[in-house]
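Undergrad: curious how this folds, go ahead:
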Amino acid sequence: MGSRRKRTKSKIEVIKENSDNLRGPLADEVGNDESHFSKDAIQVLKFHGTYQQDDRDLREGRNRHYMFMIRGRIPAGKMTTDQYLAIDDIADEYADGTLRVTTRQAFQLHGIIKDELKTTLQEINNSLITTLGACGDIVRNVMATPAPDIDGRQSKVQDFADDLSDILLPASKAYHEIWLNGDKVYSGKEEVKEKEPLYGHSYLPRKFKVGIALPKDNSVDLYTQDIGLVALFDDENEIRGFNVVVGGGMGMNHRKESTFPRLGDHLGYVSKDKVVDVVKSIIGIQRDHGERVNRKQARMKYLIHDWGLEKFEKELISRLGFELEPYEELPDFDLDLYLGWNQQSDGNWFLGLSIENGRIQDNQEFQLKTALREVVSKFGTGVRLTANHNVLLTNVAEEDKEKIEAIFDKYGVLLDDELSNAIKYSMACPALPTCGLAITESERALPDIVRDLDGVLNELGLEDEKLSIRMTGCPNGCTRPYVADIGFVGRSLDKYTIFIGGDAAGTRLNSKYKDLVERKDLVEEVRPLLEQYKSDRSNSESFSDYWNRVGLEEPEAVSA
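TA: Model (predicted):
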């Protein structure tokens, strides 16, 4: 009988184990004269909230124009006036002059050079924002409903997200030693210890995502998270506990059927006093049993898929010493973008701004970055970043509403009622030229595609439909395209796979409709689906409900 081949750890696992709790070889390379870090160091760098990139538009053979992307860790996307203004200044001083709102309610700065990376991170921390844990194989930014208090529940969920984020931060002092000269500028609620009691010396097998929703409000795409929590309230409007969802995730690989997007499963209900133990124990299961050889199979969704929910639950109970209660029934989820003017529970108002593809910038058509700075600084508004990469400006007095609208009008910034649904419900990832994983265009391509699609919708009288349209430059799915009504996923050079049939509420996966479609043909491939939906739908049936009811036909049959 032949000997069984010994399984080995992936190279990245070895790098993590040898990093001395996220220090080496990064610490030795920060101050050298190179324009970039070594391959081993960039894997550690991610844990510190930074990705090494190069501008692929400027590549010449092996010559690369290296730069860095920095991502903040901002639980529930909540920023103060001063924090937003500080990041806005940093974008001009050290980055490319733009900010980008991510689909995890954080910001990204692009274009920082290595010589200024340490100074940039210090400036960000001086604003009391950390980048530690915004990337890497740990729990990423904890998401939660972005709206300020409307009925007294939103702030309580956000406060919990803030507390949970601090609890789940890595304990290593490496971040403070390397970037902040050992000074602990950002102060979490738990004292930093040298050991990693939650993550261990190897950290997690892959990134891990946590999102917290309110009943009905799925603005965080709950079912796409590794752990999704739905806050439930008592008669006094206090959080009494949470429904727990596990095993969601979007990433896949076109050529590997063993990879796939997955929605989370309903696990059960837990009281508030026990929920942190539940979250930590779930993370511990993934830490101890997640795949560490093949990173394409390393997300927790694959562990639950392989084990089954029953085995996963038994392992959880063995760690907790108690069972979760049954999952409580909830009303249907919906997606509220919180755009336009909305009143807060204290009588003030907040304004939701649609930020196309999350990019805050000035250009020839409008000066969004300048307008936002003027409004935030003049009126002292709070700033909330949303999972649909929009911005909410909070705490606006009634008498200031018209003044704020006038400022946006002055700079050519369109408000909610001036934009089409197709634009408001669309999202694209950055993709080319900066993302190293990008196969195709996304952020630079989707605006024209959406406007062409918007023309078709208007032609068919479907302009009032709330179609979620999401594009990614690769199959990793950062904009969560696999739950969209229409998903365009990068497949090969300037070609995409079309997915149809999810929903804006994020409660259903879509299905592959057509593969290897050239960018110029995307809208015309979708048009027959819209035409058939227009003629055959029943009552107020949505686009995706219709296609899930009748079943997607072969593209040729639909087009005939």
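
Undergrad: from now on I want contacts and neighbour counts done on CA atoms only, so please keep to that.
TA: OK.

Undergrad: tell me the secondary structure for residue 57?
TA: helix (DSSP: H, G, I helix; E, B strand; the rest coil).

Undergrad: ok, now which ones touch it?
TA: Neighbouring residues of residue 57 by CA atoms under 8 Å, 6 or more residues apart in numbering: residue 433.

Undergrad: if we go to 10 Å?
TA: Residue 57 makes contact with 64-65, 432-434, according to CA atoms under 10 Å, 6 or more residues apart in numbering.

Undergrad: out of the residues you listed, flag the one nearest to residue 74.
TA: Comparing these against residue 74 with CA to CA picks out residue 434 as the nearest, at 22.6 Å.

Undergrad: name the helix or strand for the closest one, please.
TA: For residue 434, there is no helix or strand it lies in under DSSP states H and E.

Undergrad: excluding chain neighbours, what is closest to it?
TA: In space, not counting the residues next to it along the chain, residue 434 is nearest to residue 55; the distance is 5.2 Å by CA to CA, 6 or more residues apart in numbering.

Undergrad: count residues in the vicinity of that neighbour, would you?
TA: Taking other CA atoms under 10 Å as the criterion, the count of residues near residue 55 is 17.

Undergrad: and for the one 3 residues further on?
TA: Other residues near residue 58 come to 12 when the count uses other CA under 10 Å.

Undergrad: look up how far residue 285 lies from the residue nearest to residue 434.
TA: Computed as CA to CA, to the nearest Å, the residue 55 to residue 285 distance reads 38 Å.

Undergrad: how about this one, so we can line them up?
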Amino acid sequence: MTLLETDRSHDISQPLERLTPDETMKANSDQLRGTIAEGLAAPLTAAVPGDDIKLMKFHGVYQQDDRDIRDERRRQKLEPAYRFMARVRLPGGVLTPAQWLKLDALGRAYAGDMLRLTTRQTFQFHYIHKKNLRAVMQGLNDVALDTKAACGDDARGVMASINPELSALHAEVYALAKGASDHATPKTGAYPEIWYGEERQTKGEAPEEPMYGRTYMPRKFKIGFVIPPVNDIDVYAQDLGFIAIVEKGRLLGFNVAVGGGMGRTDQAPKTYPRLASVIGFVAKDKVIETCDAVMGVQRDYGDRADRSRARFKYTVDDKGLDWIKAAIEDRLGFALGEARAYAFTTNGDTLGWQRGEDGREHYTLRIENGRVKNFENLALFDGIRAIAEAHRGTFRVTPNQNLIIAEVDPADRPKIDALLKAHGLDRLNGGSGLRRNSMACVALPTCGLAMAESERYLPTLITKIDAILAEHGLSDEPITIRMTGCPNGCARPYIAEIALTGRAPGKYNLYLGGGFAGQRLNKMVLENVAEPAILELLGTVIGHFARERQPGEHFGDFAIRAGYVAEVTEGRHFND
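TA: Next up, the predicted model:
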């Protein structure tokens, strides 16, 4: 008996009371079909019924409602204004101008005249009516895109560093990331049957999923590839991270990091964020085998009885890192090599023009909180469409919700510059160092989990913090700040130097002390407080930082050295 045959706690043959309802739902879903097709056709509601709401997440779709008008709808005895969010699967954040133009058209036709760039390098459509979901899915299919497994208990969209200066290396790492994404995408025929109207090819006697079986993963599983020294994907926040090891410009392989994750629940100390642990090195031709081995360990040993502790980070801590490493090696059939040396210096983006080693030009455009639409004084949506119509290279979505107009021939740069200027987009890369390093989740009004504002509020809060920074001569100081409307951590707040997570309307937890390169967790300093208390404490710390910082010292490092927070060395101690 091998090590991984000694404990099959996910086995669906166990008594159902030992499994969460979600596990039973997945097992009985007919490989994610459920009754989704019937629910989409139901004429008397804008929603879908029962378990299909959860099953649709595996198809990249969330049912939501407009919470700005929820109370008014209730008073009128109407059902909530149900709409749907669809998330595109876009490994590494790379797309063509033709794909951008299709996304633009779908956003204008079906999603409230907007797109949203996410913190995992992809796109979300919001405000889609149920009757239009198939049109969106089929439109994406026209340009070889889909929403498969962009949500749900599976391997989510795979991230990859977007460093535009390292042209050949980026191309190689991106290809590996896309290969991992294609490999880990669920194989069920449910998606083309429901969304494209294809005939069913299987008879249902056996699972259609060679990797996932009938119950898929215990919870979502996130994979990312990073190229030091820029930790743009926040590799330590991934369930499985591949850290590129490069020697004289040549990719040798990857250090393997396991067990990262951001989500937690307030008032539940058994839940916490965790940074991934580096366990060894693999050659670049072993990426797919490593994905299979690590995902297999989590599939078979992740907690399927307590969904709040079903992420891989808890499996790692519960089993122990040595056990996890041995289990992975057992499946690989070889021992991992010793981890190689590497270093990160930042997790932010370099805005503006950069030249790649192959001579092509790349322009990184800051998109505040990822929202692409036409604003009152800025036709952002129209401007990027005009660029896509003229651009002959590619686009890259960054993990910081920005957009790179990539692979521009130097002869075409004046044309792109003129379009940026004509639409006022050349002004977007300004602002303070804090604003340039900010990120927020969607939160209200569409996210059903949000307890407070995030995307709509953070720019206003930054303006007030900027005034404090300017008073102390720190306007250009790069400081990471992230905000989420709940503790789930979609904007990866727990590794920011300043972070806020929503507790109630207008109330937040405030955290300080994260690492500037995403290498350290922060810690809570204020709980469930409003803006005045947040600004008062930040004013105190910023003033102290201005007076007594050491040369080259970052804000998060100073917050720890000056005693405002204790350093968090392990996720298990985050709530201490």
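
Undergrad: what's the TM-score here?
TA: Overall, the chain-to-chain superposition scores 0.93 on the TM-score scale (TM-score structural alignment, normalised by the length of the first structure); 541 aligned residues with a CA RMSD of 1.9 Å.

Undergrad: between the contacts of residue 57 of the first structure, which sits nearest residue 464 of the first structure?
TA: Closest approach between those and residue 464 of the first structure, by CA to CA: residue 432, at 31.4 Å.

Undergrad: list the contacts for that closest one?
TA: When contacts are counted by CA under 10 Å, 6+ apart, residue 432 of the first structure touches 55-57, 438-445, 473.

Undergrad: between these, which has the most around it?
TA: Counting by other CA under 10 Å, top hit in the contacts of residue 432 of the first structure: residue 473 with 31 neighbours.

Undergrad: what's the match for that residue in the second structure?
TA: Alignment note (TM-score structural alignment): residue 473 of the first structure maps to residue 485 of the second structure.

Undergrad: how about the helices of the stretch 351-500 of the first structure, start to end?
TA: With DSSP state H, counting those that start in this stretch as the criterion, the stretch 351-500 of the first structure has helices at 368-379, 401-410, 421-424, 446-459.

Undergrad: what's the most buried one of the ones you listed?
TA: A comparison of these by mean neighbour count, using mean count of other CA atoms under 10 Å, puts helix 421-424 on top with a mean of 22.

Undergrad: where in the second structure does that one fall?
TA: Structural correspondence for helix 421-424 of the first structure: residues 433-436 of the second structure, per TM-score structural alignment.

Undergrad: and that stretch, how far out from the chain middle?
TA: The chain centroid and the centroid of stretch 433-436 of the second structure are separated by 20 Å, computed with CA atoms, centre = their mean, to the nearest Å.

Undergrad: could you do stretch 30-41 of the first structure as well?
TA: Averaged C-alpha coordinates place stretch 30-41 of the first structure at 28 Å from its chain's average position (CA atoms, centre = their mean).

Undergrad: check stretch 302-315 of the first structure too.
TA: How far stretch 302-315 of the first structure lies from its chain's middle: 25 Å, per CA atoms, centre = their mean.

Undergrad: what about that stretch, how long is it end to end?
TA: 16 Å.

Undergrad: now check the second structure for the residue matching residue 360 of the first structure.
TA: Here residue 360 of the first structure is matched to residue 372 in the second structure, going by TM-score structural alignment.

Undergrad: then residue 37 of the first structure?
TA: The alignment partner of residue 37 of the first structure in the second structure, by TM-score structural alignment, is residue 48.

Undergrad: what's near enough to touch the closest residue to its match other than its chain neighbours?
TA: Leaving aside its sequence neighbours, residue 48 of the second structure sits nearest to residue 39 (CA to CA, 6+ apart; 4.9 Å). Listed by CA under 10 Å, 6+ apart, the contact set of residue 39 of the second structure reads 45-50, 52-53, 130.

Undergrad: now those as JSON lines including neighbour count and secondary structure?
TA: Shown next, in JSON lines, are the contacts of residue 39 of the second structure (neighbours: other CA atoms under 10 Å; DSSP: H, G, I helix; E, B strand; the rest coil):
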{"residue": "45", "neighbour count": "15", "secondary structure": "coil"}
{"residue": "46", "neighbour count": "21", "secondary structure": "coil"}
{"residue": "47", "neighbour count": "23", "secondary structure": "coil"}
{"residue": "48", "neighbour count": "21", "secondary structure": "coil"}
{"residue": "49", "neighbour count": "15", "secondary structure": "coil"}
{"residue": "50", "neighbour count": "12", "secondary structure": "coil"}
{"residue": "52", "neighbour count": "22", "secondary structure": "helix"}
{"residue": "53", "neighbour count": "17", "secondary structure": "helix"}
{"residue": "130", "neighbour count": "21", "secondary structure": "helix"}
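
Undergrad: make JSON lines from those and add distance to residue 326 of the second structure to it.
TA: Formatted as JSON lines, these follow (distance: CA to CA, whole Å):
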{"residue": "45", "distance to residue 326 of the second structure": "51"}
{"residue": "46", "distance to residue 326 of the second structure": "49"}
{"residue": "47", "distance to residue 326 of the second structure": "46"}
{"residue": "48", "distance to residue 326 of the second structure": "44"}
{"residue": "49", "distance to residue 326 of the second structure": "43"}
{"residue": "50", "distance to residue 326 of the second structure": "41"}
{"residue": "52", "distance to residue 326 of the second structure": "38"}
{"residue": "53", "distance to residue 326 of the second structure": "38"}
{"residue": "130", "distance to residue 326 of the second structure": "47"}
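
Undergrad: which of the residues you listed sits closest to residue 309 of the second structure?
TA: Nearest to residue 309 of the second structure, judged by CA to CA, of the contacts of residue 39 of the second structure is residue 53 at 21.7 Å.
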